Every structure is written in C-alpha cells, then in structure tokens.
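**Q** kindly return the folded structure for what I paste below:
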Amino acid sequence: MNPLEMSGLDLLRALVAGDLPRSAMAETVPMTFLDVDPGYVKLSARAGKQHLNPLGGVHGGFAATVLDSATGCAVHSMLEAGVGYGTIDLQVKMLRPVPIDQDLVAEARSVHISRNIATSEGALKSSDGKLLATATATCFLKRV
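**A** Have a look, this model is predicted:
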C-alpha cells in the first residue's frame, strides 16, 4: 500500500483501520482518527503533562496542533491521489482552557476546494461537549 498512490480519503481510511502507521506528530500530540468521510474528519486527542506551559496549563500549541491536523485532514480527504497540501494560514481562537488527561474530540470540515487553494474549519471540544477552541485554515494544493 503506497500512500502516494492513494486518494486522501483512502489514505485516511487506511489510517483509521490501522493499515498504515500513525504519523510521528500523532505520537507527539496524541491523536487518533475516529471517523473519516469526504470533507470530514473526527479525531480524539489527549493533553498530558508534556504539553504543559510553565504556569501549569496546557500550552496553546496543543490545541493549535490538533486543529491544524484536523482541518488539514478534512482538506486531504477531498484530494485525489498524488495531490499534496500544506497549511498557509491557521487562525485559532482559544475559548476555554484545555484540560489535561481527558479525552478531547476535534471535528473539521472542508469548506472550499479549488484548483490551488482549499479552506476548512474545525472545533476542539471536551468530552462533555464544551467548546474549547475553533479554527479556520487555508491550504495550498500541490498538483503534479
């Protein structure tokens, strides 16, 4: 199974099924795919003590990383084989402190896909559904 020969949706579904190894980032910031559909991803994430800032709160980069992954993968799920992408802009709004040692849920949806640019939006929520952070992303598409 060559990831470069797979559509974005097929690659993400292979990750969900465990047929492809998790990314290094998904180990650094623990994330696991829960669901993938065209233009949609849902994943779980969990902040640990390694994600704390000097004041003892979860670093804002944790939520930003989870939302960058979710919004990027929502775009990726819409791309055909051989098309890559990268984040141009990520706007994150931190709404509540991210809890430590609790399962969180991130969901993202693609908003617009054109030949060269794609946009998506996402949300990070606590296990009881409280909105912790939101994001919008713009990605460039790299077509061969």
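**Q** going by C-alpha atoms from here, please, whenever you check contacts or count neighbours.
**A** OK.
**Q** count of residues packed around the nearest residue to N116 once chain neighbours are set aside?
**A** The shortest distance from N116 to any non-neighbouring residue, by Cα to Cα, 6 or more residues apart in numbering, is to L141 (4.8 Å). Here the number of neighbours of L141 (other Cα atoms under 10 Å) works out to 21.
**Q** next one: V75
**A** 34.
**Q** can you confirm it is in a strand?
**A** No. Counting by DSSP: H, G, I helix; E, B strand; the rest coil, one finds V75 to be helix, located in no strand.
**Q** that one touches T119, doesn't it?
**A** Yes. Counting by Cα atoms under 8 Å, V75 does reach T119; the two are 7.2 Å apart.
**Q** need the overlap of contacts for these two.
**A** S110, I113, C139 (Cα atoms under 8 Å, 6 or more residues apart in numbering).
**Q** where does the last one fall, secondary structure wise?
**A** Meaning C139. Assigned by DSSP states H and E, C139 falls within strand 131-142.
**Q** buried set for that strand?
**A** Residues L131, L132, A133, T134, A135, T136, A137, T138, C139, F140, L141 are the ones in strand 131-142 that count as buried (16 or more other Cα atoms under 10 Å).
**Q** for comparison, sequence B:
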Amino acid sequence: MYRRSTGRLVTVSEDLMYVKIKIPLSIKNRNFVGTIFGGSLFSATDPIYMIQLMNILGDNYVVWDKSATINFKRPAKETVFSEFIFSEEDLNLIKTEVSENGEFNLVKTPKIVDKNGTIIAELSKTIYIADKVFYKNKRKRKTNSLA
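**A** Presented below is the predicted three-dimensional model:
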C-alpha cells in the first residue's frame, strides 16, 4: 500500500529510530500544474512514525495515528525528502507517561524539504500510545457504556 503514496524509503536505521523517505516527482503524483500532488506528500509521511513506534516499543503497547495536519509552504517541483527521528528522550518520555497515566499523546513536527533543505511543507502528527492492558480496559468500558 505504501508504494501508492509514491514515497520511497531512503534510509532506515537498524534500531528504527531514524527513517528518511523521498517522494520523487513522477507521472504518478504530478498534479494539474506539474508539481507533486499534496495528497502524495501527506500520504507518504503518514504511516512512518506509527510504524516506527510499533516496532520500537513492542507488543506491550498500542500505537495509533491520532491526528495529522500539513501546512504547504511552496510547491514541490522536484524530489523532496522527510526525516522521522525518535530520540532516547522521546522514548523515555513515552514510557514514563504511559507508565504513570496508561496513555500518552506525542506530537512530532516533521518537515518535507527539497534537496537544498528548503521547506516545502510542515507537518504536525499526534501519535497515541497506550499500555496494551490499559487500552483494552478502556475499550471495554467504552463498549459497555454504549450498551
């Protein structure tokens, strides 16, 4: 499915803490005015953080994309890139918050840039992370309250 976004993985660190993608301008994503369709830019960046965290944190956590926004700064007239980075501080914060509260919303703000580093778009991604047991109980309570 990811290939349909026209995004391509360029670099993935062994520990998955760093991922770099590229989105080349092509016939598959060229819009009416000859630049990369905004939907391709958005969809190519969409799943990365969630997939990273699912793999980094493991089976005791539930991870969902909760929200995303994109602010287009200028047209993408050529191949563009985006980097997705988690630091040890990010992971410590997630684990602490989830341990104390059962769940946590992490906000990350990646950018889409051209080969010179010029910002094409800025994103804001909210990722929901929860302890698996906490999440199952929360879903059960929600389901029971609807009955």
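**Q** just the strands in structure 2 please.
**A** Taking DSSP state E, the strands of structure 2 run over residues 8-12, 18-23, 61-72, 80-85, 103-108, 111-113, 119-131.
**Q** make a markdown table out of these and add distance to A44 of structure 2.
**A** A markdown table is the format used below for the strands of structure 2 (distance: least, Cα to Cα, whole Å):
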| stretch | distance to A44 of structure 2 |
| --- | --- |
| strand 8-12 | 8 |
| strand 18-23 | 7 |
| strand 61-72 | 12 |
| strand 80-85 | 9 |
| strand 103-108 | 16 |
| strand 111-113 | 10 |
| strand 119-131 | 12 |
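**Q** measure S43 of structure 2 to G7 of structure 2 for me?
**A** Noted for S43 of structure 2: a distance of 8 Å to G7 of structure 2, by Cα to Cα, to the nearest Å.
**Q** who has more neighbours, the two?
**A** Taking other Cα under 10 Å, S43 of structure 2 and G7 do not tie; G7 has more neighbours (23 against 15).
**Q** how about the more buried one, what's its match in structure 1?
**A** Using TM-score structural alignment, the partner of G7 of structure 2 in structure 1 is P30.
**Q** contact partners for that match?
**A** A45, R46, A47.
**Q** how about 7 Å then?
**A** By Cα atoms under 7 Å, 6 or more residues apart in numbering, the contact list for P30 of structure 1 reads A45, R46.
**Q** residues in contact with the residue nearest the centre of structure 2?
**A** In structure 2, the centroid-proximal residue (Cα atoms, centre = their mean) is Y49; its distance is 3.4 Å. By Cα under 7 Å, 6+ apart, the contact set of Y49 of structure 2 is F84.
**Q** the closest residue to Y2 of structure 2 other than its chain neighbours and E89 of structure 2: what is the separation?
**A** Closest residue in space to Y2 of structure 2, ignoring its immediate chain neighbours: A44 at 7.1 Å, by Cα to Cα, 6+ apart. As judged by Cα to Cα, A44 of structure 2 and E89 of structure 2 stand 26 Å apart.
**Q** for V12 of structure 2, same thing?
**A** Counting by Cα to Cα - V12 of structure 2 and E89 of structure 2 are separated by 19 Å.
**Q** and M50 of structure 2, by the same measure?
**A** From M50 of structure 2 to E89 of structure 2 the distance is 17 Å (Cα to Cα).
**Q** who has more neighbours, these two?
**A** Set side by side, M50 of structure 2 and E89 show more neighbours around M50, with 20 against 9, by other Cα under 10 Å.
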